[in-house]
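Novice: Give me a 3D structure for the following:
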Amino acid sequence: MSREFEQAAPAFGAKGALFGLDIGEKTIGVAVCDPSRMVATPVGTIRRKKFTADAEKLAALAAERNIAGIVIGLPLNMDGSEGPSAQRARAFARNLPRILDLPVAFWDERLSTAAMERDLIAIDTSRAKRAEKIDEMAATFILQGAIDRLRSLTSGASGSSQAQE
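Specialist: Sure, this is the predicted structure:
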């Protein structure tokens, strides 16, 4: 999975804001990072309707924020296999270029929702507020992991080129 991300990552370029998406059956959690890719922040949640309407909302947000690429959480099973949720995320990504032509990479999102749920409980967030925020927080968790990895890939690449000089 990490290898799949690393192969897709160069299409994002060196700078530019990225979206992080947590694709669910009923909602899409959306997060964005700054153009220097240091910090991911939640944007909101899109209530799913039909693919075209969902993708058009994302396209409008992407245009507003000058998005360079999209990281989609891939909900793998704990054994690394792909179930129906992962297939749904892949199908969404496959159809996305019809409406929003940006590079896409998948990020292993195992336990992202559980991690965010724990964090929200730790700060004493009500159950209703957690339900409202969990998808965008999971998208933020996904995107932060991805941009942290992108930075390590970039610093590793520049470190190895400096070593050769």
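Novice: switch to C-alpha atoms for all contacts and neighbour counts from now on
Specialist: Will do.
Novice: residues contacting V32?
Specialist: Going by CA atoms under 8 Å, 6 or more residues apart in numbering, V32 touches 17-20, 40-43, 140, 143.
Novice: could you say what helices and strands the helix or strand where A86 lies packs with?
Specialist: Assigned by DSSP states H and E, A86 belongs to helix 84-95. Contacts defined by 3 or more CA pairs under 8 Å, 6 or more residues apart in numbering; DSSP states H and E place helix 84-95 against strand 67-74.
Novice: Remind me which helix or strand T41 belongs to.
Specialist: strand 40-47.
Novice: elements contacting that strand?
Specialist: strand 27-33, helix 51-65, helix 127-164.
Novice: 6 Å instead?
Specialist: strand 27-33, helix 127-164 (3 or more CA pairs under 6 Å, 6 or more residues apart in numbering; DSSP states H and E).
Novice: I have a second one here; can you model it like the first so I can compare?
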Amino acid sequence: MTMIILGVDYGRSKMGLSLSSGNIAFPLKVIRVSSQQNAIEEIQKVVKEENAEKVVVGISEGKMADEEIKFSKDLEKVLGVKVETWDETLSTQDAQELSLSAQLPQKRRKEMEDAFSSTLVLQSYLDAHGTES
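Specialist: This next block holds a predicted model:
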């Protein structure tokens, strides 16, 4: 049976979510967050709704990395599923290019960029781990 993995593109005001189905990641949605606790609760709902067995949180280089790692650890304590981190360097730029190629209206494209970014991070994770995920 294929493991369902939830990808998270961390942000202070919104987070992009993606899901895996086998070896393919696809964008799910963008959640708006008012606090760390609110973000954890929203992700917990999605994990339950989608029966996700693992969560992969993108980690950037620089100032946000410590905050993203702390969030990942807090998330794992609450969720009861394995939470891993994965390098998300350049995923935002790649997501912008992907959203342009998707030929969505500009407003929708901007709304979905975080979900696209999450998808790219999760796909990179899946590609590196193959079917062992």
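Novice: related to what we said a few turns ago, do you know which of the helices and strands packed on strand 40-47 of structure 1 lies nearest A89 of structure 1?
Specialist: strand 27-33 (10.3 Å; CA to CA).
Novice: S158 of structure 1 versus the residue nearest the centre of structure 1, what's the distance?
Specialist: Among the residues of structure 1, the one closest to the centroid is G20, at 2.5 Å (CA atoms, centre = their mean). Going from G20 of structure 1 to S158 of structure 1 by CA to CA, to the nearest Å gives 25 Å.
Novice: Check S85 of structure 1 too.
Specialist: 36 Å.
Novice: who's more crowded, those two?
Specialist: Counted by other CA atoms under 10 Å, S85 of structure 1 and S158 do not tie: S85 has more neighbours, with 16 against 12.
Novice: if I line the two up, what does the more buried one land on in structure 2?
Specialist: Taking TM-score structural alignment, S85 of structure 1 has M64 as its aligned residue in structure 2.
Novice: Could you do D22 of structure 1 as well?
Specialist: Checking TM-score structural alignment: D22 of structure 1 goes with D9.
Novice: Now for its match: which residues touch it?
Specialist: By CA atoms under 6 Å, 6 or more residues apart in numbering, the contact set of D9 of structure 2 is 15-16, 58, 118.
Novice: which one of these sits closest to V33 of structure 2?
Specialist: M15 (7.4 Å).
Novice: Hmm, the closest one is touching K29, no?
Specialist: No: between M15 of structure 2 and K29 there is no contact under CA atoms under 6 Å: 8.5 Å.
Novice: when you align them, which residue in structure 1 goes with S99 of structure 2?
Specialist: Using TM-score structural alignment, S99 of structure 2 pairs with L120 in structure 1.
Novice: mind checking the SS state of that match?
Specialist: helix (DSSP: H, G, I helix; E, B strand; the rest coil).
Novice: separation between it and I134 of structure 1?
Specialist: Applying CA to CA to L120 of structure 1 and I134 of structure 1 gives a distance of 8 Å.
Novice: which one of those two has more residues nearby?
Specialist: Higher neighbour count among L120 of structure 1 and I134: I134, with 22 against 18, using other CA under 10 Å.
Novice: Quick check: the more buried one vs V104 of structure 1, distance?
Specialist: 22 Å.
Novice: Now do the contacts for the nearest residue to S21 of structure 2 once chain neighbours are set aside.
Specialist: Once flanking residues are discounted, S21 of structure 2 sits nearest to I4: 6.1 Å by CA to CA, 6 or more residues apart in numbering. Neighbouring residues of I4 of structure 2 by CA under 6 Å, 6+ apart: 20, 52-53.
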